[in-house]
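Trainee: Give me the fold of what follows.
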Amino acid sequence: MYLGVDCGTQGTKVIILNPELGCIIGEGYEPHQLISNARGRREQHPDWWIAAFKSAYHQAIEQSGIDAKAIHAIGVSGQQHGLVALDQQGNVIRPAKLWCDTETEPQNQQLLAALGGENLCKKRLGLVIATGYTASKLLWMKQNCADDFRKIAHILLPHDYFNFWLTGNTVTEYGDASGTGYFNVITRQWDRGILDIIDPNEQLSKALPNLIEAHQPAGIVRKEIASLLGLSPNVLVSSGGGDNMMGAIGTGNITPGLVTMSLGTSGTLYAAADKPITPVNNGLAPFCSSTGGWLPLICTMNMTNITSAMQQLFEFDIPTFNQHLASIPAGSDGLLLMPFLNGERTPSLPSAEGMLLGINMQNLTPPHLCRAAVEGTTLGLRYGLEILRDSGLDSASIRLIGGGAKSNQWRQITADMMNTPVECPSIGEAAALGGAIQAAWCHSHWQGKETSLNNLCNQFVAIDSRSRVEPNQSGVQHYKELFEQYNEALHHHYNVLYDTEKNRINV
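Mentor: Presented below is the predicted three-dimensional model:
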């Protein structure tokens, strides 16, 4: 048996994968709290993650009916970019700043200036650092929490911290390290000089975790944790990775030719590559994967967090929300939501606020606002898809995951807006499944069998044929026009440069 863990923004998911049956036999979920303010602060305490994991783990074990001692290995997926700072004793110093925290925009601009601007940053690291990355969080901590900053002995990402709690080891792998802002995605090495810009005393560069290969274990579960969880001795913990990297494994997106789209708290698009990608556009993050390759990625910061806010505003449950989506035509009768309620990464607008455009007495209704929320957030991914395609990364269909993928109406909107068929994996918990598959891969290497990751994905990842949606050409035309309106709104209201030759914006 293999345990997959996904520590996300909204909660922690745990699944148990039975390799003989080729299916999930137990799962559990526990939500997280969130610390936030109007300045863009988004934080969580790592203790909340561990408490949520324990609850979800026991739910999964109870549902599966197995003895926990049958579990061979654990693979952890975690939300990317978060800063978990530990002191010399391994204690968490302060709440973790998350991927969606935009409070550090001034610090990111300071770092870009110190690196000579975006072009020199890209030349140095293979990518352009963004506000959500870990580096600006460290500079923010130095400038705003100096006493806490001086205590830093270890710098970890959320999934690294989970592995540390399980094993006592401070390690990380190339995929999640790619989003720190002090890692070279081409050479796959730390750029300690960037940390020295933040702190010339070399405190931070000494606090980095060791880098390991994707198939290598982070370690063995500590005796006290094994006893707490009822595990047998010598349970492996795989390298794990960021949620997008694990989602790629969980959708079988580990070789070139596939595109995965996630409609989660954030929106993401990514495609596997067997060599580094030189982005034609700074909106593309050419990250490494957690499989030994690369995973060029687009991320938007506003997706189901916006639709959930609409549900709460009108007190709609999910079936009612979907009924309203189906009742309103494509384009929401002229209502356009620019959904930047949490700033935005793609396009790069970390301090932006949202706008409702085209409001009139006919479309100012709850159903129209719900439809506009789905369309506005999905337009951001259409924007990202253009960037991905410009970089030579495309697919004949899109593998759709995340909470939004469960909606028939949202799947059709996505197919129409992207003018591409969409389909969903049979197991929707892609990041947790990816963790479990990676754990099986790691365990295989540990035993000297070296089963290929591709074979494991073929074994455990299947597509639900009933979920496939083809583009409706009427909807395709509506959304082509709406995308032009979206680009024009970016240009006129957010000062994003408009490219008249290509009929879209430059990021």
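Trainee: rest of the way, CA atoms for contacts and neighbours
Mentor: OK.
Trainee: how far away is residue 373 from residue 338?
Mentor: Counting by Cα to Cα, to the nearest Å, the gap from residue 373 to residue 338 is 8 Å.
Trainee: Show me which of those two is the more surrounded one.
Mentor: residue 373 (28 against 23; other Cα atoms under 10 Å).
Trainee: list the buried ones in the strand or helix carrying the more buried one?
Mentor: Taking DSSP states H and E as the definition, residue 373 sits inside helix 366-390. Residues of helix 366-390 classed as buried by neighbour count (16 or more other Cα atoms under 10 Å): 366-385, 387-388.
Trainee: Following the chain past it, name the next helix or strand.
Mentor: Counting by DSSP H and E, what follows helix 366-390 is strand 398-401.
Trainee: So which other helices or strands are in contact with that following strand?
Mentor: strand 259-263, strand 422-425 (3 or more Cα pairs under 8 Å, 6 or more residues apart in numbering; DSSP states H and E).
Trainee: any idea how far the shortest one is from the chain center?
Mentor: Computed by Cα atoms, centre = their mean, to the nearest Å, the separation of strand 422-425 from the middle of its chain amounts to 18 Å.
Trainee: Check the first one too.
Mentor: Taking Cα atoms, centre = their mean, one finds the center of strand 259-263 at 10 Å from the center of the full chain.
Trainee: who touches it?
Mentor: Applying Cα atoms under 8 Å, 6 or more residues apart in numbering, the contact partners of strand 259-263 are 248, 251, 253, 267-272, 303-304, 393-395, 397-405.
Trainee: one step back: tell me what the helix holding residue 373 is packed against?
Mentor: Looks like helix 366-390 contacts strand 267-270, strand 294-300, helix 304-314, helix 318-327, strand 336-338, helix 408-418, helix 473-494 (3+ Cα pairs under 8 Å, 6+ apart).
Trainee: Next, the structure of the following sequence, for comparison with the previous one:
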Amino acid sequence: MMYLGVDCGTQSTKVVVFDTQKAAVIAQGESPHELIGGGNGRQEQHPKWWIQAFREAFQNALSGGAFQAMDIDAVGVSGQQHGLVVLDDSGDVIRPAKLWCDTETAEQNAEIVAALGGTKGCIDTLGLAVATGYTASKLLWLKQNEPDNFAQVAHILLPHDYLNYWLTGEYVMEYGDASGTGLLDIRQRCWSDAALATIDDPDRLRVMLPTLIEAQQAVGTVRSEVSLELGLRDDVLVSSGGGDNMMGAIGTGNIEQGVVTASLGTSGTLYAYSDQAPDIKHPLIAPFCSSSNGWLLLICTMNLTGAVNHYRDLFGWDLTQMQQAVERSPIGAQGLTLLPFLNGERVPALPNSSASLLGMNADNLTPDNIMRSALEGVTFGLRLGMDLLRGSGIDSQQLRLIGGGANSPLWRQMMADVMNCPVVCPTSTESAALGAAIQAHWCHLNQQGQFTSLKALCERFSTLNTDQAVSPNPDNVARYEQAYQRYRQQLLALYPESI
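Mentor: Down below sits the predicted model:
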């Protein structure tokens, strides 16, 4: 059996073809996306770009000759969370999608939080604190700033739902991605009238929202037009899919307690599985539903590889030159601390903040130290999130590292030392796409009456690359701890209420 896993991220769409008999990815492809930016925090993309990128990535995978399109049994889609896709009553896209990293809607988010009774009211109502990146504030922004477009809305989808809609013609959403809208009660797994009422008439919005399904359920089969275009069979199933973090959890085998996944991508995320609806200890933790019918305690930082690459580009360095610069600088960058909030930040909750380089003097202000402070700064943001997860009872026996940054041996060791936790990378470098393919396999088996557990599939297919495993270096742990505490002190000095 062969399964197509699709990951529609911020920078590109990637696909993998997974052969269950070989227990391996046998082909993959990728195609980049454009981005519509703005100085006011606007970050948008046209959904049609995702479709075109999917087509190109699939053709790239197909051109390798390792499989034929007719071999595919089911498709699973992973997508960037929180993005708002609005369609009219003909199913046509009304305007570009506002993305997870869009902070233009900070004012609307504050309005929603206040209407729900502040942070505590959000948690009491929804089980989580609503953040600016979530879908809810984007919808209120649309109503307030583009009333003509809002009046046309017949369907509200997230990015992965839109790809599912293009594939099947069905308007469906699963609980994992739905919990990142800020409109779902994550404990009862239903839309919240109280949250909907902060935006518009709940009855009106409920008509726009898609049907909710469980993780193991299928959305439907691929439309005949798409089958013909891609060369697929008419009976190819499309699974529920989910957000990229939910699919990354499946792809890294993070579906039971004790494992933490860290994604070093455009954004940085840390997440851990829970088998019961969590009673969160800190509002910066997002206790989403998982795409494995449990829950996923998650923190997200908005500035990671994008911020690091921005500083790398200042010096005109390639990745090798950047690594050499960081290695020349000692741990702690001789006292330089970078708060890397180039596009605001989510953890800590600072949507309107800007970056700061602190501790500069005539001796330490060098390109090497600046570059190390950038890499340390984004990593310390993740450490802040790890502290929050550990404070909520998460057992971090092992850190599974994914995303582009995981390819760096230097960064892998830094993560192990800063987190004081063993680090290992999955065998597949595309964990979200692999997770989508594994979920598609699970869904396909269920559809055929073979009720195999997702855990059994992950144990077989979510393998780890032990050659890339690293353990914390005790000396480095102590030195990074000093630098991290300095980071926390300077963060609190500038933003006293941030954590």
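Trainee: Give me the TM-score for these two chains.
Mentor: In this superposition the chains share a TM-score of 0.98, using TM-score structural alignment, normalised by the length of structure 2; 498 aligned residues with a Cα RMSD of 1.1 Å.
Trainee: hmm, back to that, mind checking which of the contacts of strand 259-263 of structure 1 are buried?
Mentor: 248, 251, 253, 267-272, 303-304, 393-395, 397-402, 404-405.
Trainee: Name the residue most distant from the centre of structure 1?
Mentor: Here the centre of structure 1 is the reference, and by Cα atoms, centre = their mean the most remote residue is residue 361, at 37.8 Å.
Trainee: Please report how far that residue lies from residue 70 of structure 1.
Mentor: Taking Cα to Cα, one finds residue 361 of structure 1 at 61 Å from residue 70 of structure 1.
Trainee: Now do the same for the closest residue to residue 143 of structure 2 other than its chain neighbours: helix, strand or coil?
Mentor: Of all residues beyond its chain neighbours, the one nearest residue 143 of structure 2 is residue 150 (5.2 Å), with distances taken as Cα to Cα, 6 or more residues apart in numbering. Of the three states, residue 150 of structure 2 takes helix under DSSP: H, G, I helix; E, B strand; the rest coil.
Trainee: what lines up against residue 150 of structure 2 once you look at structure 1?
Mentor: Alignment note (TM-score structural alignment): residue 150 of structure 2 maps to residue 149 of structure 1.
Trainee: Measure how buried that match is and give me the count.
Mentor: 22.
Trainee: Could you measure from it over to residue 159 of structure 1?
Mentor: 21 Å.
Trainee: Please apply the same query to residue 267 of structure 1.
Mentor: Taken as Cα to Cα, the span from residue 267 of structure 1 to residue 159 of structure 1 is 19 Å.
Trainee: Likewise for residue 46 of structure 1?
Mentor: Here the criterion is Cα to Cα. By it, residue 46 of structure 1 lies 10 Å from residue 159 of structure 1.
Trainee: if you count what's nearby, which of those two comes out ahead?
Mentor: residue 159 (30 against 17).
Trainee: Give the aligned equivalent of that one in structure 2.
Mentor: Per TM-score structural alignment, residue 159 of structure 1 is aligned with residue 160.
Trainee: In a helix, that match, correct?
Mentor: Yes - under three-state DSSP, residue 160 of structure 2 sits within a helix.
Trainee: tell me the contacts of residue 157 of structure 2?
Mentor: 84, 85, 86, 171, 173, 209, 210.
Trainee: please redo it, this time with the cut-off set to 7 Å
Mentor: 84, 85, 86 (Cα atoms under 7 Å, 6 or more residues apart in numbering).
Trainee: go on, residue 280 of structure 1?
Mentor: Contacts of residue 280 of structure 1 (Cα under 7 Å, 6+ apart): residue 391.
Trainee: ok, residues contacting whichever strand or helix holds residue 17 of structure 2?
Mentor: In this structure, residue 17 of structure 2 sits in strand 12-19 according to DSSP H and E. By Cα under 7 Å, 6+ apart, the residues outside strand 12-19 of structure 2 that reach it are 1-8, 24-33, 50, 53-54, 57-58, 433-434, 437.
Trainee: ok, 6 Å please
Mentor: Applying Cα atoms under 6 Å, 6 or more residues apart in numbering, the contact partners of strand 12-19 of structure 2 are 1-7, 24-33, 53-54.
Trainee: Next: stretch 243-252 of structure 1.
Mentor: So stretch 243-252 of structure 1 is contacted by 77, 78, 79, 289, 290, 430, 431, 433, 434, 435, 457 (Cα under 6 Å, 6+ apart).
Trainee: let's see 7 Å
Mentor: 77-80, 175, 254, 289-290, 425, 430-431, 433-435, 457, 461.
Trainee: Looking at the residues you listed, which are in strands?
Mentor: Among these, the ones falling in strands (DSSP state E) are 77, 78, 425.
Trainee: how about those in CSV, adding distance to residue 125 of structure 1 and neighbour count?
Mentor: Below are these laid out as CSV (distance: Cα to Cα, whole Å; neighbours: other Cα atoms under 10 Å):
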residue, distance to residue 125 of structure 1, neighbour count
77, 24, 35
78, 23, 29
425, 34, 21
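Trainee: just to revisit the earlier point, how close does the residue nearest to the match of residue 159 of structure 1 when sequence neighbours are not counted get to residue 28 of structure 2?
Mentor: Nearest residue to residue 160 of structure 2, sequence neighbours excluded (Cα to Cα, 6+ apart): residue 79, at 4.4 Å. Separation of residue 79 of structure 2 from residue 28 of structure 2 (Cα to Cα): 17 Å.
Trainee: Structure 2: which residue goes with residue 388 of structure 1?
Mentor: In structure 2, residue 388 of structure 1 lands on residue 389 (TM-score structural alignment).
Trainee: Equivalent analysis for residue 417 of structure 1, please.
Mentor: When structure 2 is aligned by TM-score structural alignment, residue 417 of structure 1 is paired with residue 418.
Trainee: burial measure for its match, as a count.
Mentor: 23.
Trainee: ok, now the one 4 residues further on?
Mentor: Number of residues near residue 422 of structure 2 (other Cα under 10 Å) recorded here: 20.
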